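Trainee: sequence first, then the predicted structure, then my questions.
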Amino acid sequence: MILLALSGSARSNGVLNAGYFCFQAMLQAYDAIYQKRKPILAVQAIAAGVVQSLFVFVPFLAFQAYGYLNICLIGNSYEPRPWCKAKIPLLYGFIQSHYWGVGFLRYFQAKQLPNFLLASPILSLAVCSIVHYVSILYRKFPLSSMHKEIIYAAEMKSMGTNEGSDDMWISNSKLSSKSTGGDHMVRQRKQERRNGAQSSQDIKSMGRTLPDGMQGESSIMVLPFILHLAFMTFTAFFVMHVQVATRFLSVSPPIYWFASYVLASPSSYKKWGYLIWVYFVTYILLGSLLFSNFYPFT
């Protein structure tokens, strides 16, 4: 969580990482209400998700507050900057719009066509990956199986968290048992872990009863990644300087999932897989050469 929060201090789009905590909270709340029948657990999950999301926003908001304090409140200029009078004063947004020409459809000019061509490979990969995974989720998840998948994902998430805490507890117990004679407590905890392992097997067996499409790449757990990529792709194409789309979207896992899917697919996709491979290698080699010599290549 700390690393995701720090990403917001470096780039404004880092605040989008709060969506992963929101998705996790919704899964846990759904499981608490419909499976465990404990609304209080749902409230706790939502509250934890809100706190975690706010934590991700803190570095970004702190930077905006710092700029507003130094420029708008205690600045030496007699005439305050236009963004200081805005209902929501955002320093970074004003700089992008006023000095860089960033805005919805503002980059759609004939002279920018080469930049759109430069960004077309990564944008095409992003769009294809979004369409691919959305179509899989749409086909594999009728309403009847969506409930099972949400419960399964929430239970597996909870089981992973509990097992991690058990490992830490036993490690600490082993250290303390040397001086306090806590061998009995360690043995008791191991027995509890064996019981927990049985519960884990039950959950895994439940997973085996799910349709094949509800596991792996078609799991509901890929949904936040697809939504994240869709928002970033829309922003890169319609709002930003489109030529930076390559480095902007290169951090998104679905692009590489889809590329590996194409490369590993039967011969019908072999040509497209070859083109993807050539693009990746060419971008690395040509980009390193041009960028290190101060040529515009992103």
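Mentor: Thanks, I have it. Residues are numbered from 1 along each chain as shown.
Trainee: only C-alpha atoms from now on, for both contacts and neighbour counts.
Mentor: Noted.
Trainee: give the contact list for residue 80.
Mentor: 71, 72 (CA atoms under 8 Å, 6 or more residues apart in numbering).
Trainee: tell me the secondary structure at it.
Mentor: At residue 80 the chain is in coil, as set by DSSP: H, G, I helix; E, B strand; the rest coil.
Trainee: how close does it sit to residue 69?
Mentor: To residue 69, residue 80 is 12 Å away according to CA to CA, to the nearest Å.
Trainee: what residues are up against residue 241?
Mentor: Counting by CA under 8 Å, 6+ apart, residue 241 has contacts 102, 107.
Trainee: now residue 193: closest residue in space that isn't a chain neighbour?
Mentor: Leaving aside its sequence neighbours, residue 193 sits nearest to residue 166 (CA to CA, 6 or more residues apart in numbering; 7.5 Å).
Trainee: which SSE is that neighbour in?
Mentor: Per DSSP states H and E: residue 166 is located in helix 143-180.
Trainee: and that helix, what's buried?
Mentor: By neighbour count on 16 or more other CA atoms under 10 Å, the buried set for helix 143-180 is 148-156, 159, 166, 170, 173-174.
Trainee: again, but for stretch 200-213
Mentor: In stretch 200-213, counting by 16+ other CA under 10 Å, buried: 200, 203, 207.
Trainee: ok, the second one touching residue 155?
Mentor: Yes - the pair residue 203 and residue 155 passes the contact test of CA atoms under 8 Å, sitting 7.4 Å apart.
Trainee: and of the buried residues of helix 143-180, the nearest to residue 287?
Mentor: residue 153 (39.8 Å; CA to CA).
Trainee: tell me which residues are up against stretch 251-269.
Mentor: Applying CA under 8 Å, 6+ apart, the contact partners of stretch 251-269 are 125-126, 128-130, 132, 225-226, 229, 270, 272-274, 276.
Trainee: centre of the chain to it, how far?
Mentor: 19 Å (CA atoms, centre = their mean, to the nearest Å).
Trainee: distance between the ends of it?
Mentor: Span of stretch 251-269 from end to end, CA to CA: 24 Å.
Trainee: what comes up buried for it?
Mentor: 252, 254, 255, 258, 259, 262, 263.
Trainee: so can I have TSV of those showing distance to residue 52 and secondary structure?
Mentor: Shown next, in TSV, are the buried residues of stretch 251-269 (distance: CA to CA, whole Å; DSSP: H, G, I helix; E, B strand; the rest coil):
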residue	distance to residue 52	secondary structure
252	21	coil
254	24	helix
255	27	helix
258	30	helix
259	32	helix
262	36	helix
263	37	helix
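Trainee: determine which two of those residues are furthest apart.
Mentor: 252 and 263, at 17.8 Å, using CA to CA across these.
Trainee: so what's residue 137 up against?
Mentor: Taking CA under 8 Å, 6+ apart, one finds 218, 219, 220 in contact with residue 137.
Trainee: try it against this one:
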Amino acid sequence: MFLLLLLRALPLPLFDEAADGQLVRWDVLHFLAIARDGHLYEHHWAFLPALPALLRNAGVLPVASLVTILSIDAFRVLYELSEVTLGSKDLAWITTLLALLPSSPVTLFVAPYNEPFFTYLSYRGMLYSARSQYLKASIAFALASCFRSNGVFLAGFIIWGLLIQSKPRFSSAVYATVLSALVFAPFVYHNYSGYVSFCVENPQRPEWCNKIIPSIYTHVQSEYWDNGLFKYWTLQQLPNILIALPPLFLFYVFGFWHLKAVYARSESPFASITLTPHVLHALFTSSLLLFASNTQITLRLAASMPTLYWAAAWLWTHPSKDGKGFQYRSWGKVWVYWSAIWGFISIVLWAAFLPPA
């Protein structure tokens, strides 16, 4: 945190001199434009309205201060979630310590970005789900969906708890459907608003208006951000894909180990069935990021999935086959070194307005 505050004050030369202030970089420029003029242009619809609304009503510095406050409280929520999920205070403590080294510290701790709000609300909803407080969970997940579209996938935790973890009943299915609809509502309304703006009473209707499911969000992500199956896999984007591989690799290695360990009825706390919905969510999101999205977004989004830090804690505490624990612990150290080094580099790149963001 000290490094973040220090680098905010450094007069680093900017790649883009149009930036106004140390906190205004990359997507923040879009958020401020939407806060000022609304979703005026088609490409603005890639961003959901919650953060621009906060910036419009409060301003950059107050929102950045709120980001820092929520990020601090997120550690407490993560600790509680880890204790409930792993059944160990020691592992919860290790997990929380590892979370101090995210792969995108600026956008998680300081900058007025979507990710701090999304991460905090995701943790909250996951904790409520773990405690079977599904109405509270759906509200937290719905609020998360106001910041990022992938918040709709968080409904899976409610479905898991009501229909898979416990014996499914008709009343549970109805309840899960209603709560999931609440989680989907912000994203659906965002697309509906875009449809009304561009497709209703418009003699020059865009082509996407005529699709079976006329989603402006899907259109904009494909048209302006090259989202789509393998669309991002170009030689030009290879560096962005490579820098995102460490967290993706950790997600996959731990995810498949966990599923195998659950099947084998391992007694490891990391093989608990309570982790399974988190692992499935992380594997699905990782695959989406790797194969159909701007892959470097993984660096910002990974922190919203506690599976990342549980996987790192697994490396630190899981014994290797010879019982000495050296092999896993060594990879755990590699993860910590990479997180610290890349985290520092990302701060400098952000301060100089250089990619990735």
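Mentor: Received the coordinates, thanks. Small disclaimer: the values here were computed from a predicted structure and weren't measured.
Trainee: drop the TM-score for these two in here.
Mentor: The TM-score (TM-score structural alignment, normalised by the length of structure 1) is 0.68; 214 aligned residues with a CA RMSD of 1.7 Å.
Trainee: inside helices: which ones of the buried residues of stretch 200-213 of structure 1?
Mentor: 200, 203, 207 (DSSP state H).
Trainee: any idea how far residue 186 of structure 1 is from the second one?
Mentor: Going from residue 203 of structure 1 to residue 186 of structure 1 by CA to CA gives 25 Å.
Trainee: circling back: can you redo the buried residues of helix 143-180 of structure 1 as JSON lines with distance to residue 235 of structure 1?
Mentor: Shown next, in JSON lines, are the buried residues of helix 143-180 of structure 1 (distance: CA to CA, whole Å):
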{"residue": "148", "distance to residue 235 of structure 1": "34"}
{"residue": "149", "distance to residue 235 of structure 1": "30"}
{"residue": "150", "distance to residue 235 of structure 1": "29"}
{"residue": "151", "distance to residue 235 of structure 1": "33"}
{"residue": "152", "distance to residue 235 of structure 1": "33"}
{"residue": "153", "distance to residue 235 of structure 1": "30"}
{"residue": "154", "distance to residue 235 of structure 1": "31"}
{"residue": "155", "distance to residue 235 of structure 1": "34"}
{"residue": "156", "distance to residue 235 of structure 1": "33"}
{"residue": "159", "distance to residue 235 of structure 1": "36"}
{"residue": "166", "distance to residue 235 of structure 1": "42"}
{"residue": "170", "distance to residue 235 of structure 1": "47"}
{"residue": "173", "distance to residue 235 of structure 1": "50"}
{"residue": "174", "distance to residue 235 of structure 1": "52"}
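Trainee: closest one of these to residue 40 of structure 1?
Mentor: residue 154 (16.2 Å).
Trainee: give the aligned equivalent of the closest one in structure 2.
Mentor: In structure 2, no residue is paired with residue 154 of structure 1, using TM-score structural alignment.
Trainee: residue 154 of structure 1 reaches residue 31, doesn't it?
Mentor: Yes - with contact defined as CA under 8 Å, residue 154 of structure 1 counts as touching residue 31 (6.3 Å).
Trainee: can you find the partner of residue 272 of structure 1 in structure 2?
Mentor: Checking TM-score structural alignment: residue 272 of structure 1 goes with residue 331.
Trainee: find the nearest non-adjacent residue to that match, please.
Mentor: residue 315 (6.4 Å).
Trainee: that neighbour pairs with which position in structure 1?
Mentor: Under the alignment (TM-score structural alignment), residue 315 of structure 2 maps onto residue 262.
Trainee: what about its match, distance to residue 272 of structure 1?
Mentor: Residue 262 of structure 1 is 7 Å from residue 272 of structure 1, by CA to CA.
Trainee: with residue 289 of structure 1 instead?
Mentor: Taking CA to CA, one finds residue 289 of structure 1 at 25 Å from residue 272 of structure 1.
Trainee: what of residue 170 of structure 1?
Mentor: Residue 170 of structure 1 is 50 Å from residue 272 of structure 1, by CA to CA.
Trainee: residue 212 of structure 1 too?
Mentor: Taken as CA to CA, the span from residue 212 of structure 1 to residue 272 of structure 1 is 26 Å.
Trainee: same thing with residue 199 of structure 1?
Mentor: Taken as CA to CA, the span from residue 199 of structure 1 to residue 272 of structure 1 is 44 Å.
Trainee: now residue 260 of structure 1
Mentor: From residue 260 of structure 1 to residue 272 of structure 1 the distance is 11 Å (CA to CA).
Trainee: hmm, back to that, which of the contacts of stretch 251-269 of structure 1 sits closest to residue 13 of structure 1?
Mentor: residue 229 (11.6 Å).
Trainee: which strand or helix spans the corresponding residue of structure 2 for the closest one?
Mentor: Alignment note (TM-score structural alignment): residue 229 of structure 1 maps to residue 282 of structure 2. In the assignment (DSSP H and E), residue 282 of structure 2 maps to helix 276-292.
Trainee: and if you look at residue 313 of structure 2?
Mentor: Here residue 313 of structure 2 is assigned to helix 307-317, by DSSP H and E.
Trainee: helix 307-317 and the very next helix or strand once past that helix, what's the angle between them?
Mentor: Using DSSP H and E, the helix or strand that directly follows helix 307-317 of structure 2 along the chain is helix 326-351. Per axes from the mean of the first three to the mean of the last three CA atoms, to 10 degrees, the angle that helix 326-351 of structure 2 makes with helix 307-317 is 140 degrees.
Trainee: check the mean deviation of helix 326-351 of structure 2 from structure 1.
Mentor: When structure 1 is superposed, helix 326-351 of structure 2 averages 1.5 Å from its matched positions, counting by mean CA distance after the TM-score superposition for structure 1.
Trainee: tell me which residues of that helix are tucked away?
Mentor: Those would be 326-329, 332, 335-336, 339-340, 342-344, 346-351, for helix 326-351 of structure 2 by 16+ other CA under 10 Å.
Trainee: what's stretch 84-92 of structure 1 aligned against in structure 2?
Mentor: Going by TM-score structural alignment, stretch 84-92 of structure 1 sits over residues 209-217 in structure 2.
Trainee: residue 64 of structure 2: how many residues sit nearby?
Mentor: Per other CA atoms under 10 Å, the neighbour tally for residue 64 of structure 2 reads 21.
Trainee: secondary structure element holding it?
Mentor: helix 60-86.
Trainee: now do the buried residues in that helix.
Mentor: Quick answer for helix 60-86 of structure 2 (16+ other CA under 10 Å): 60, 63-64, 66-68, 70-71, 74-75, 77-86.
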